[in-house]
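*Asks:* build me a model from this:
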Amino acid sequence: MNIDDLRFDDRGLITCVVQQHDTGEVLMVAWMSRESVRLTLETGTTWFWSRSRQELWNKGATSGNMQRVIELRADCDADTLLALVDSPGPACHTGNRTCFFNALEAE
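*Replies:* Sure, this is the predicted structure:
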């Protein structure tokens, strides 16, 4: 499979779930553009599209918490990606290891 096989949405984006390769821990979910997928494959680090800033960003370029890509996979419909990474530092901008630290409770 290659980039041309992916099904980007009407904004030119595809969802990417980022997972620690050796533990299975889900670290974050972000959006990728065709260009960020290309950069991720070429550089071996994760690149995403910021919907709020309308620009590419290389995860960890500012914080130093780079994510080294082990493998980038597409799901069976080619409309969602899974990035298996080695992420030695926090993945969340809050400083938490994962963005998924808020447990929901029944009311």
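
*Asks:* could you use CA atoms for every contact and neighbour count after this?
*Replies:* Fine.

*Asks:* after the helix or strand hosting E42, heading C-terminal, what element do we hit next?
*Replies:* Secondary structure from DSSP states H and E places E42 in helix 34-43. Of the helices and strands lying after helix 34-43 in sequence (DSSP H and E), the nearest is strand 47-50.

*Asks:* would you mark the buried spots in the helix holding E42?
*Replies:* Residues of helix 34-43 classed as buried: 34-37, 39-41 (neighbour count, 16 or more other CA atoms under 10 Å).

*Asks:* same for that helix, what does it pack against?
*Replies:* The helices and strands touching helix 34-43, judged by 3 or more CA pairs under 8 Å, 6 or more residues apart in numbering; DSSP states H and E, are strand 47-50.

*Asks:* now do the buried residues in the following helix or strand past the strand it packs on.
*Replies:* Sequence-wise, the next helix or strand downstream of strand 47-50 (DSSP H and E) is strand 55-58. Of the residues in strand 55-58, 56-58 count as buried by neighbour count, 16+ other CA under 10 Å.

*Asks:* one more to line up against the first:
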Amino acid sequence: MLLVLDRQSVQPGGAVNAHGEGCTPGSDVTLSAAGEQIGTGTANDAGVFDIPLASGALGVGSHRVEALCGPVLLAALDVVLVTQLGSATATLTMLVFFLIIGLVIYRRRLLPLVSTHV
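*Replies:* The predicted structure follows:
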């Protein structure tokens, strides 16, 4: 008895396929996680199935995926939120960095000299 997901982590709504072995031959297969049904299908005559999951129903976090097909098969799935910097943000960050470096290097020219003579 085996339940394998083609990936262990996915972004919300990302594509995941479940492969299972050891089901009752010809049985209906219901896949669920976090109390939500995320896939259905039928096991073949050898008790094997391949079913895509609807991961969009799951929130960010770790989930236990269950396949009910006679026996109960289990697998883990992490739904992760990935962020990335856009090119505009990266450009602005570099511009600010070089502006600060320039101010540090030329601060003596920008600030008036303070006289220490009395």
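
*Asks:* post the TM-score for the overlay when you can.
*Replies:* TM-score for the superposed pair, counting by TM-score structural alignment, normalised by the length of the first structure: 0.26. Supporting figures: 47 aligned residues with a CA RMSD of 4.3 Å.

*Asks:* can you redo the buried residues of helix 34-43 of the first structure as CSV with distance to L72 of the first structure?
*Replies:* Listed next are the buried residues of helix 34-43 of the first structure as CSV, based on distance: CA to CA, whole Å:
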residue, distance to L72 of the first structure
R34, 13
E35, 14
S36, 12
V37, 9
L39, 12
T40, 9
L41, 8
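
*Asks:* burial of M28 of the first structure, as a residue count?
*Replies:* Neighbours of M28 of the first structure under the rule other CA atoms under 10 Å: 17.

*Asks:* that one contacts V18, correct?
*Replies:* Yes. Counting by CA atoms under 8 Å, M28 of the first structure does reach V18; the two are 5.3 Å apart.

*Asks:* nearest residue to L72 of the first structure other than its sequence neighbours?
*Replies:* Taking CA to CA, 6 or more residues apart in numbering, and ignoring the residues beside it in sequence, L72 of the first structure has A83 as its nearest neighbour in space, at 4.6 Å.

*Asks:* can I take it that the one you found is in a helix?
*Replies:* No. Applying DSSP: H, G, I helix; E, B strand; the rest coil, one finds A83 of the first structure to be strand, outside a helix.

*Asks:* for it, which residues are in contact?
*Replies:* Applying CA atoms under 8 Å, 6 or more residues apart in numbering to A83 of the first structure gives the contacts 16-19, 69-73.

*Asks:* was I right about V29 of the second structure contacting Q37?
*Replies:* No. Judged on CA under 8 Å, V29 of the second structure makes no contact with Q37 at a distance of 10.8 Å.

*Asks:* can you show me the helices along the second structure?
*Replies:* With helices called from DSSP state H, the second structure shows them at 87-105, 107-110.

*Asks:* and the residue nearest to L72 of the first structure, how far is that from R34 of the first structure?
*Replies:* 15 Å (CA to CA, to the nearest Å).
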